[in-house]
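In: Next come a sequence and a model predicted from it.
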Amino acid sequence: MIPKGWSSLTTDERSRGAQIKRLLDRRLAGVSRDAVATARHQIAQALEEQLAKAAEQGAQQLHVQTEPMRGVPISASLVVTVVDNIQDSSFPAAIERALGSSEGVLDHGPSQAGPYASLRRVRRVQSQDAGTDGQRRWETCVDHVIEVSDTDLLVLTFATTTDQVSGPLVLLFDAIADSLQPAPEESGGCPDSPAAPRVT
């Protein structure tokens, strides 16, 4: 389950601009546009870049922390990628695209995501993006690769650049992954067909 204070966006290029506008309108409701024009532009640009990057990884969804935690702004995101037809010859390239670099691995091994077995990896790398001070930031990433059927994998990629609370955020990321549950079967569906899991 995605925690309160997060917002969900699809990576479909056709709807990115409208989604970002709705999100910013909702989060900045009651605030003068002139007062936050620069910040609004920067946030919109950052979200556009995150969505484009997620789409390049083959992801369908991006979830981002959009509300402060205890009054402190937090950077946190979750990219959801479905890698299907894992027996196909294109699978190695698809999983490599979803997982990205193997740089900076701190921990890896078997884990659990709800009722599903998973492989978990934690990395700490320097972000490609500079902060407002022009300095590159440290980024902590947690990946869960989850086998949801004989032919499909679900890849959950969490990331934060709020380095001072990266430890608690890793615990939060793992808790979100562990909350994964099969989606209820639609009425009239075949009872023998596994329902697709959901994280929203």
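Out: In hand now; what should we look at?

In: contacts, neighbours, all on C-alpha from now
Out: Fine.

In: Excluding chain neighbours, what is closest to residue 83?
Out: Leaving aside its sequence neighbours, residue 83 sits nearest to residue 153 (C-alpha to C-alpha, 6 or more residues apart in numbering; 5.1 Å).

In: Point out the other helices and strands that the top helix by length along the chain packs with.
Out: Using DSSP state H, we find that the single longest helix of the chain is helix 37-56. Helix 37-56 makes packing contacts with helix 16-27, strand 59-65 when contacts are defined by 3 or more C-alpha pairs under 8 Å, 6 or more residues apart in numbering; DSSP states H and E.

In: Buried residues, it. List them.
Out: 40, 44, 47, 48, 50, 51, 52, 54, 55 (16 or more other C-alpha atoms under 10 Å).

In: another structure for you, compare them:
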Amino acid sequence: MEKMKDQWIQNWNEELNQDLKHKTLRRALVENDLSKIAIKQERASLNTFRFSKEIETLPVTNQEKTGRCWIMAGLNFIRERIAKKYNLQEFEFSQNYIAFYDKLEKVNYFIESIDDFLNCEKDDRTLQHILSVGIQDGGQWDMFVSLVEKYGLVPKDAMIETKVSSQTYPLNKIINTKLRQYTAKAREIGNVSQLASLKNKP
């Protein structure tokens, strides 16, 4: 394999500096997103999104700035059948309701997982993985099924979307900070039998 040479870089630099197109693109990239500059508009105009067959469905749902796509997909699958059964033009289940219990279950799983790592080295790879990942929005079908079977479903009116539920990054950050603080205190105690009061602390 031939190594990079300083002369190559110098030659490329000189060549680019003499290229008018490069200068124009460089100026454009200062204030614009690369993906928008790189798009071929003549190709994009061909994407008309018209289809020969339209499938009748309820209006789309919006996951906003969250990772709840799996919850949306699961609820949409069910709501189509509910709407058809009861002849509803519009209907949504509460995505916030399922997402709340998903977070509750994930927090509980995290706390219970830490019980197995009270006395290990602080740089234990599994412990570090648990702490670095924390809880997130993501999930999959089997998790959705488990949540529905355990907690049921409610209409959207019963638990509406909020600013917090539609932009989950700040909430996740706070929860993960608290979980890491819990881990530090739990490891200080170092005994599972003495953690009950800490786990139940508001």
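Out: Nice, I can see it. In this text the structure is predicted, and so the values were computed from the model without any measurement.

In: Got a TM-score for the two of them?
Out: Here the TM-score for the pair of chains, by TM-score structural alignment, normalised by the length of the first structure, is 0.22; 66 aligned residues with a C-alpha RMSD of 4.4 Å.

In: which ones are touching residue 142 of the first structure?
Out: Going by C-alpha atoms under 8 Å, 6 or more residues apart in numbering, residue 142 of the first structure touches 120, 121, 122, 123, 157, 158, 159, 170, 173.

In: all strands of the first structure, in order?
Out: 6-10, 59-65, 77-83, 105-113, 116-130, 136-147, 153-160, 181-182, 197-198 (DSSP state E).

In: Same list (the ones you listed) but as TSV, adding distance to residue 92 of the first structure.
Out: Formatted as TSV, the strands of the first structure follow (distance: least, C-alpha to C-alpha, whole Å):
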stretch	distance to residue 92 of the first structure
strand 6-10	24
strand 59-65	16
strand 77-83	10
strand 105-113	19
strand 116-130	16
strand 136-147	13
strand 153-160	12
strand 181-182	25
strand 197-198	22
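
In: Ok, which of these comes nearest residue 17 of the first structure?
Out: Closest approach to residue 17 of the first structure among these (C-alpha to C-alpha): strand 6-10, 10.6 Å.

In: And that closest one, what does it pack against?
Out: helix 16-27, strand 59-65.

In: Please identify the most buried of the helices and strands packed on helix 37-56 of the first structure.
Out: strand 59-65 (a mean of 21; mean count of other C-alpha atoms under 10 Å).

In: helices or strands up against it?
Out: Strand 59-65 of the first structure packs on strand 6-10, helix 37-56, strand 77-83, going by 3+ C-alpha pairs under 8 Å, 6+ apart.

In: Any idea which of these gets closest to residue 64 of the first structure?
Out: Checking those against residue 64 of the first structure by C-alpha to C-alpha gives strand 77-83 as the closest, at 4.3 Å.

In: just to revisit the earlier point, need the helices and strands packed on strand 6-10 of the first structure in CSV with distance to residue 81 of the first structure, can you?
Out: Compiled in CSV, these are given as follows (distance: least, C-alpha to C-alpha, whole Å):
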stretch, distance to residue 81 of the first structure
helix 16-27, 17
strand 59-65, 4
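
In: mind putting the helices and strands packed on strand 59-65 of the first structure in TSV, distance to residue 142 of the first structure included?
Out: As requested, these are exported to TSV (distance: least, C-alpha to C-alpha, whole Å):
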stretch	distance to residue 142 of the first structure
strand 6-10	17
helix 37-56	15
strand 77-83	9
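
In: sorry, back to before: closest one of the contacts of residue 142 of the first structure to residue 197 of the first structure?
Out: residue 157 (15.5 Å).

In: Correct me if wrong: the closest one contacts residue 97.
Out: No - contact criterion C-alpha atoms under 8 Å: residue 157 of the first structure and residue 97 do not qualify, at 11.9 Å.

In: the more surrounded of these two?
Out: Neighbour totals were compared for residue 157 of the first structure and residue 97, and residue 157 leads with 26 against 16 (other C-alpha atoms under 10 Å).

In: quick revisit: look at the residue nearest to residue 83 of the first structure and say how many residues are nearby.
Out: So residue 153 of the first structure, with other C-alpha under 10 Å, has 20 neighbours.
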